[in-house]
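no letters, just coordinates:
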């Protein structure tokens, strides 16, 4: 299944704003060859839309469950989509 494409939207709750979470997500996603975006939400959560190989997306989800130093992830909700994105690179959006 490693060659199959996968696209997800992950909402991460906890202490995830003000700790460099979005920059960390962009670095991690880029290192895995993923495309998409990440943004802060008004409720204090962070949302990331991630597209790439099944293996890379799965690794990123596991990384999101832990977060960077200084963050404290209390939960994550992942919604899978049919792979259809045309994302190029990984961006921080507002």
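Happy to help now that I have it. It should be emphasised that the depicted structure is a prediction, and the values quoted were computed from it without experimental measurement.

can we go C-alpha only for contacts and neighbour counts from here?
Will do.

now stretch 13-22, how far from the chain's geometric center?
Distance of stretch 13-22 from the chain centroid (CA atoms, centre = their mean, to the nearest Å) equals 12 Å.

pretty sure residue 9 is touching residue 76, no?
No: using CA atoms under 8 Å, residue 9 makes no contact with residue 76, being 10.2 Å away.

then this one, side by side with the first:
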């Protein structure tokens, strides 16, 4: 089990990016959150099996239809076990 913190920049708001990440993360059995940031980016923290985190990372690199990713910052960390489910957080 591991933890992945992603920050996605580009055309990533107003196109269903958060909803896509949420649905995919739930399907993968991941725990954590996704949110829009006021600077126009989307941020995600997820915990779970490394193969599921890699699948989520690839989705965030590609994005849903209409997305244009200009950068993807990622930080892999040990799992902290602080989440019980995956959810959408309010804009930060």
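That came through, no problem. Just so it is clear, the model here is predicted, and its values are computed rather than measured.

need the TM-score from the superposition.
Taking TM-score structural alignment, normalised by the length of the second structure as the basis, the two superposed chains have a TM-score of 0.93; 90 aligned residues with a CA RMSD of 0.8 Å.

where do the helices sit along the first structure?
With DSSP state H as the criterion, the first structure has helices at 21-31, 54-66.

columns mean neighbour count and distance to residue 39 of the first structure on top of those helices, output as CSV?
What follows is the helices of the first structure, written out as CSV (neighbours: other CA atoms under 10 Å; distance: least, CA to CA, whole Å):
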stretch, mean neighbour count, distance to residue 39 of the first structure
helix 21-31, 19, 7
helix 54-66, 17, 14
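
the ones you listed: which one's closest to residue 87 of the first structure?
helix 21-31 (12.3 Å; CA to CA).

report the aligned residue range of the second structure for the closest one.
Aligned by TM-score structural alignment, helix 21-31 of the first structure corresponds to residues 17-27 of the second structure.

what range in the first structure does stretch 72-84 of the second structure sit on?
Taken onto the first structure by TM-score structural alignment, stretch 72-84 of the second structure occupies residues 76-88 there.

what's the answer for stretch 48-60 of the second structure, then?
Under TM-score structural alignment, the match for stretch 48-60 of the second structure is residues 52-64.

show me what the matching stretch is in contact with.
Stretch 52-64 of the first structure has contacts (CA atoms under 8 Å, 6 or more residues apart in numbering) with 1-8, 10, 12, 25, 28-29, 32-35, 50-51, 73, 76.

now that stretch on the second structure. Mean distance?
If you overlay the two and look at stretch 52-64 of the first structure, the average distance to its match in the second structure is 0.6 Å (mean CA distance after the TM-score superposition for the first structure).

alright, I will stop here.
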